[in-house]
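> below is the sequence, then the predicted model.
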Amino acid sequence: MNAALDKYVYLDSRDRAFIKSLTEGVAERRITLDYIADRVSKTPTERMKPVIRMIIRMGIYQLVFMEHVPDSAAVNEAVKLTRLKHIEGLGGVVNGVLRAVTRLRDEGITYPDPETEYSCPGWIADRLRLDHGTLKAEAVIRSGVGSMPMYLRVNRLLAGRDEVAAELLGEGVRAVPADDAPDILKVEEGSLAPGLSESFRKGRYSVQDLSSYTAVYEMWKQISVNINSENSVDIKIIDMCAAPGGKSCALAELMEDKAHIRAYDISEDKLSRIR
């Protein structure tokens, strides 16, 4: 996603954030979006041309899940897309489906089950219920959607969290320290494109999920109990599933470059991302 957005550096940060939110939302809510479309369309989504199906999904997502987007804008832009894709003859179909969705939304959309409402594949929902029971399974299903925060791992060898947070604020991004994770910042406001960030290019921070960092940090705490400046160079760490390299780099930073770390991965293609 960030690589794609890097091609559109001329866009305002709000436009970039909109594109990112729409793209990720449509992918995440695909099952729900198709269900809503099938409620109002004479042609089932599975029989639609792929480009029309995607335009309708994008329109429905804006109408149902993006409250700040006016209905007229969502519908009109979807119809414009049919012209851009040279299928303007189907613009009326897109217009009719999306306007029907607005009426359905206003009446109140009902769903047959949590997996449809929260866009969880049926086989996963069935397995969750089998393994964990209905209540816990449905709680997990509900937690599977929604925007996830972006976390940044500050390179402690080059900078402190407060320094990087101040640099990011100058780039229009507000990031705050994460609880119980000493090197982690959580992006609270603004659209961050790491490839365009001066601090990122200087290696002062990396993007890393909090759970990924926590696993490394807990391991480091266990290791640090048994090392000192004299024998730390003898510490050897092997990362057997290393791509794209975030955990290995985090360990190198935590160990202050005083350990031998070997990074492996079964995929040659993924290994190229580490190199």
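That came in fine, so what should we check first?

> contacts, neighbours, all on C-alpha from now
Fine.

> where along the protein do the strands fall?
Remark: strands assigned in the chain by DSSP state E are 151-154, 174-177, 184-189, 205-207, 236-239, 260-263.

> of all the ones you listed, which lies closest to Val64?
strand 184-189 (23.0 Å; Cα to Cα).

> try this one side by side with the last:
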Amino acid sequence: MINWNTKPIAPPSARRLAYDVLYDVFVKEAYANLTLQKVMKKYSGKKYEPLSKPEKGLLTELVYGVCRRYNHLTWIMGRLSTRPVRKMDSKVRILLAIGLYQLVFLDRIPESAAVNETVEIAKKVTHLGNVKFINAILRSYLRKKIQLHFPQRKGHELQYLSLTLNEPEWLIRRMSAQIGKARTEAVLEEFNKAPALDIHANPIKLPASKLFEKLKFHHAEPELIPFIPDGNGIRVGNGDAFFRSPLLKNGEAYVQSAASMIPAVVMNPSRGDKVLDMCAAPGSKSINIAQLTGNWASIDAWDLYEHKVNLIDHNARTLGIRCIHAEQHDSTVIDESRKGQYDKVLLDAPCSGLGVLGHKPEIRWRRTEDNLKEFPPLQQKLLDAASVYVKPGGVLVYSTCTLNREENEDMIAWFLEKHKDFRRDTFDFAGRHLVEGMITIWPDEFHTDGFFVARLVRRNNDD
């Protein structure tokens, strides 16, 4: 018998939920954004009372704040503990990070609340010895915080930059060698800002101008993204208002980083084009291409995994896109039957992700310099395959969400040296005439994720 009088259960506190999310991120290597979305969804249903706006805000702040400032927080732990940080239990590190983040960065939270609430969570997830240790470290910080100072920049520049920019030393050293110290610092400072919420209009259902008016009506504080044409890229100042509105559910808009909208713009597809998106999930770039052609193209969207293919199908249906054909396919394996069949091919290649450290701050602590060696061989294999599918006179767009030169400019140089039947293709973007046929989207300049996009054309037989 159904009990119709069952009351919703009160949700756990924001701090406890932050601990659960961060445990998954740092121990199980989950993505912070996806795990946080799952938790938010769980505590917005019928079983639980919804999280209040302040609790949502604190949960988000703690998760992303700890992910960004993790080395800063562990540096403090190291100064206050005789036990090496690397030998601390993972639960202890995470709880200390949550408590210290509040004490160091959140002035609005009383010190007593930061300490006591963290200790209460510790009592539920670990043993008494760890509880006492956590309590002692947090209270030690309150006594000694005035005495804690970062090393001076002079004489300790790399360590100083690592702690102030919240990035591993190897990344700062590598980026500085490739793009210079000034740009490196500007880019990494941008990664420590809360990322904006960007959405793409869906002109198949609603003109961008009308979507903009609806966003204003719902108090979502919209602002046009100047480098996305036709008003289709919109930055939303009030994310809560946007997600409360029916616009997302109705397929009138969808969430997408401004930088990831750019490959389709550079491709510049035409009505009637036959297009291949080789690494398509979750399908946003295929959807961009469909929208730019007014739903009048034939787009094959490939992904290696069945559940991601289903996601592409679902997203396309929600938005009323009928010209995308999602298919499970290993893009490193050439399909001989489709050689030279496509007017335009997009290869948004798997990469090191060093351009999305704002949206995915935990990546900075997972990547190692050795990890970067894994990506170029895969990218080369995918580019070799992509070249096969492009018609003579057709276009190949290569993009990544990294700022690593070896995966970007060096990859294009390698490709053109091997494939003499391709050349760079000049294009215009954001008021610039790009004669080199490629552009790097710098986060400090465009205020979005870091991206690289190149446009190549296959020579006609008579070229």
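Right, received. Where do you want to start? As the structure is a computational prediction, the values presented were derived from the model and not from experiment.

> let me see the TM-score of these two.
For this chain pair, the superposition-based TM-score is 0.83 by TM-score structural alignment, normalised by the length of the first structure; 264 aligned residues with a Cα RMSD of 2.6 Å.

> if we can go back for a sec, could you say which of the strands of the first structure is packed most deeply?
Of all the strands of the first structure, strand 151-154 has the most neighbours on average by mean count of other Cα atoms under 10 Å, namely a mean of 25.

> which residue numbers in the second structure does that one align to?
Mapped onto the second structure using TM-score structural alignment, strand 151-154 of the first structure spans residues 198-201.

> residues contacting the equivalent of Lys308 of the second structure over in the first structure?
Using TM-score structural alignment, the equivalent of Lys308 of the second structure in the first structure is Lys270. Shown in contact with Lys270 of the first structure (Cα atoms under 8 Å, 6 or more residues apart in numbering): 243-244.

> any idea how far Lys270 of the first structure lies from Glu28 of the first structure?
Note on Lys270 of the first structure: its distance to Glu28 of the first structure, by Cα to Cα, to the nearest Å, is 24 Å.

> hang on, the earlier thing: so which of the strands of the first structure gets nearest Arg83 of the first structure?
Using Cα to Cα, the nearest of the strands of the first structure to Arg83 of the first structure is strand 184-189, at 34.9 Å.

> residue range for that closest one in the second structure?
The aligned range for strand 184-189 of the first structure is 233-238, by TM-score structural alignment.

> one more: stretch 54-63 of the first structure?
Going by TM-score structural alignment: stretch 54-63 of the first structure matches residues 94-103.

> just the buried residues of the matching stretch, please?
Using 16 or more other Cα atoms under 10 Å as the test for burial, stretch 94-103 of the second structure gives 94-103.

> from the centroid of the first structure, which residue is nearest?
Met148 (6.0 Å; Cα atoms, centre = their mean).

> any idea how far Val187 of the first structure is from that residue?
For Met148 of the first structure, the distance to Val187 of the first structure - Cα to Cα - is 10 Å.

> all helices for the stretch 1-150 of the second structure, in order.
All helices of the stretch 1-150 of the second structure, identified by DSSP state H, counting those that start in this stretch, fall at 14-27, 32-42, 53-68, 70-80, 90-105, 111-125, 128-144.

> need these in JSON lines (columns: distance to Phe375 of the second structure).
As requested, the helices of the stretch 1-150 of the second structure are exported to JSON lines (distance: least, Cα to Cα, whole Å):
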{"stretch": "helix 14-27", "distance to Phe375 of the second structure": "22"}
{"stretch": "helix 32-42", "distance to Phe375 of the second structure": "22"}
{"stretch": "helix 53-68", "distance to Phe375 of the second structure": "24"}
{"stretch": "helix 70-80", "distance to Phe375 of the second structure": "26"}
{"stretch": "helix 90-105", "distance to Phe375 of the second structure": "29"}
{"stretch": "helix 111-125", "distance to Phe375 of the second structure": "38"}
{"stretch": "helix 128-144", "distance to Phe375 of the second structure": "40"}
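
> just so I know, which of these lies nearest Asp384 of the second structure?
Smallest distance to Asp384 of the second structure across the helices of the stretch 1-150 of the second structure (Cα to Cα): 32.2 Å, for helix 32-42.

> Tyr246 of the first structure contacts Gln208, doesn't it?
Let me fix one detail, which is that residue 246 of the first structure is Gly and not Tyr. Yes: the criterion here is Cα atoms under 8 Å, and Gly246 of the first structure meets it with Gln208 at 6.6 Å.

> about what we covered before: to Pro168 of the second structure, which of the helices of the stretch 1-150 of the second structure lies closest?
helix 70-80 (8.0 Å).

> who are the packing partners of the closest one?
Helices and strands touching helix 70-80 of the second structure, as assessed by 3 or more Cα pairs under 8 Å, 6 or more residues apart in numbering; DSSP states H and E, comprise helix 90-105, helix 128-144, helix 157-165.
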